[in-house]
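J.: model the structure of this input:
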Amino acid sequence: MTQNTAAKWRPFGAEIRRLRVEHGFSQSRLGKRLGVTGGMVGHIERATRVANRPQVDKMDELFATEGELVRFWKDTLREGAVPEHFRDALALEHKARHIREYQSVLIPGIVQTADYARTLIRARHPHSDTEQIEGLVRARTSRLEDIRRRGTFLWLVVDENVLSRPIGSPEILADQLKWITFLIESGTIRLQALPLTDNPGLCAPFRLASLDARRSVLYLENALGGQIVDEQEQISQAYTLFGAMQAEALSTQATLELIRRIEKERPST
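T.: This is a model prediction of the structure:
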């Protein structure tokens, strides 16, 4: 297995190990249930081997993950082009019950249209070919459907200038705003625009993922990728900051009205 392939499967392997330990299985015992050796289970957990679909189906049944493990496996197959630094964040996203995200520069990736995402990805990867670009676009835009299927609560706060910042062309931004409007009106997301005056944010983007009633994880974005933080004090500070942003931001309805004003003021082509 190549180094890139192994890196791609590490989050999945780590999840297998977590589930195995949580359910009291040794590698040998799990291997017997899968029809392989305990050593092979170790290879899967270390991402030096990849589980096949029948093995994943069996583990999904054993660990009672109700299809979630199968979806994780499928997503890992198609997310081979995703940069390594973001794979752990995606693994957390798969397990999140609630996601709260603040963005100061761009529409959050999880709700970007294909054209909006493609414009950003091409700018960031100027030497990638069309197939690589389209792989990244599919990986980014497919995340929302998985979240909708799982019923994950998604609450986004963005600086208000994000909604009017031209990306690619006026038409691309217009389509993006229409998509955002649909997602809000359909109840898929909650989104609030944060005015630039008295803004408690004005910081780098971050995401809070609540995995269960007792555990949350913080993902901090930066120019070169991102960092996962599980230190409770920092997570608590991030929740406090996000709450302050929610309080100062426009309501979801007022944000919709702002989007409509932006669309109305856009020069006709």
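J.: going by C-alpha atoms from here, please, whenever you check contacts or count neighbours.
T.: Will do.
J.: can you name the element that comes right after whichever helix or strand residue 236 is part of?
T.: Assigned by DSSP states H and E, residue 236 falls within helix 232-248. Counting by DSSP H and E, the next helix or strand C-terminal to helix 232-248 is helix 252-265.
J.: that following helix packs against which elements?
T.: helix 170-185, strand 190-194 (3 or more Cα pairs under 8 Å, 6 or more residues apart in numbering; DSSP states H and E).
J.: quick one: buried residues of that helix?
T.: Residues of helix 252-265 classed as buried: 252, 255, 256, 258, 259, 263 (neighbour count, 16 or more other Cα atoms under 10 Å).
J.: second input sequence below; structure requested for side-by-side comparison:
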Amino acid sequence: MANGSRQAAWEFFGTELRRQREEVGMTQAELGSRVFVSGAYIGQFEQAFRKPQLDISQRIDEVLQTDGIFERLCRKLIDDKRYADYFAQAAELEGLATTVWDFEPTVVPGLLQTAAYARALVLATHPLATDELIADRVAARMERSRLLRDATRPMYCVIVHETVLRVPVGGPEIAAQALEHMLVMAEERKVLLQVLPFSAGASAYNGSLRLMEFDDAPPTAYTETSFSGSLLDGPAVVKQARRAYDLLRGAALSPAASLALIRSAAEDLRRCTSST
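T.: Presented below is the predicted three-dimensional model:
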């Protein structure tokens, strides 16, 4: 399902939720208290700004006695095989964010990957995958990356660990191209890049971390490991994640020094290519 049609479907979800809620004479706050979210969240669901998780959709059906319509809609909308199930909602939100902060400890962030680099990562995790699955996953990642070319793109800030610069994902040539692409995106002011060097020692956070801010909704944090991811919006947890990111940023090299290190690492990879 294309992004536009998916958004239209979420808007239908929100419109129908408002209609069903008002039909039983329930306020947003009243419905929210029954399904264990705030009334403001119900308003965001109805405006299609925030997408409810499956368990919330099921509770809405129970409270409004809607015979499973919201569960069925939610299941259909989150069934996007281009992304892992745990990442689909985070992918939706990044297109709505005004600011995105990423920390990646091992690989180039998805929004900055080249097609060849993305393909190497997909093959590493799905070595027996069909050509169709690989092409779909790579196309989805490239579609996401177009967000940074959009006039309404979010402010995008990235910290990568120096490990990202040293692991030749896909081989030295593909890895060098990926680093050079990061440099181009930084030079075009599409991203503010920093590197957390080996010399920084232990880091404040060891997994993948993303923070997102929005104009009309609370900030969220997204954390990910190899096989799972969690979208977090509790204020205390998001505050803790932001503190970890601030510590990472304080330990990272300056943007200028970071670009110099990335350029040097790309040149090292190029030398490996020319010597083989």
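J.: the helix holding residue 236 of structure 1 vs strand 190-194, what angle?
T.: Angle of helix 232-248 of structure 1 versus strand 190-194, following axes from the mean of the first three to the mean of the last three Cα atoms, to 10 degrees, is 80 degrees.
J.: which bit of structure 2 covers helix 232-248 of structure 1?
T.: Alignment of helix 232-248 of structure 1 against structure 2: residues 235-251, by TM-score structural alignment.
J.: pull out the buried positions in the matching stretch.
T.: 238, 241, 242, 244, 245, 248, 249, 251.
J.: list the contacts of the nearest residue to residue 68 of structure 2 once chain neighbours are set aside.
T.: With sequence-adjacent residues excluded and distances taken as Cα to Cα, 6 or more residues apart in numbering, residue 68 of structure 2 is closest to residue 61, at 5.4 Å. Residue 61 of structure 2 is in contact with 67, 68, 69, 70, 71, counting by Cα atoms under 8 Å, 6 or more residues apart in numbering.
J.: would you list these in a markdown table and tack on distance to residue 97 of structure 2 and neighbour count?
T.: Converted to a markdown table, the contacts of residue 61 of structure 2 look like this (distance: Cα to Cα, whole Å; neighbours: other Cα atoms under 10 Å):
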| residue | distance to residue 97 of structure 2 | neighbour count |
| --- | --- | --- |
| 67 | 33 | 11 |
| 68 | 30 | 16 |
| 69 | 28 | 17 |
| 70 | 25 | 23 |
| 71 | 26 | 22 |
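J.: tell me which of these is nearest to residue 204 of structure 2?
T.: Lowest distance from residue 204 of structure 2 to the contacts of residue 61 of structure 2 (Cα to Cα) belongs to residue 71, with 38.2 Å.
J.: would you mind identifying the next helix or strand past the host helix or strand of the closest one?
T.: Assessed by DSSP H and E, residue 71 of structure 2 sits inside helix 69-78. Next in sequence after helix 69-78 of structure 2, counting helices and strands by DSSP H and E, comes helix 88-94.
J.: and the helix or strand following that next one, how far from structure 1 on average?
T.: Next helix or strand after helix 88-94 of structure 2 toward the C-terminus (DSSP H and E): strand 99-104. Strand 99-104 of structure 2 differs from its equivalent in structure 1 by a mean of 0.6 Å after superposition (mean Cα distance after the TM-score superposition for structure 1).
J.: does residue 158 of structure 1 belong to a helix, a strand or coil?
T.: strand (DSSP: H, G, I helix; E, B strand; the rest coil).
J.: that one: neighbour count?
T.: When neighbours are defined as other Cα atoms under 10 Å, residue 158 of structure 1 has 25 of them.
J.: check contacts around residue 238 of structure 1.
T.: 208, 218.
J.: mind checking the SS state of the corresponding residue of structure 2 for residue 151 of structure 1?
T.: Under the alignment (TM-score structural alignment), residue 151 of structure 1 pairs with residue 153 of structure 2. The three-state assignment at residue 153 of structure 2 reads coil, by three-state DSSP.
J.: these two touch, right, residue 153 of structure 2 and residue 146?
T.: No - the pair residue 153 of structure 2 / residue 146 is not scored as a contact, 9.1 Å apart, by Cα atoms under 8 Å.
J.: thank you, goodbye.
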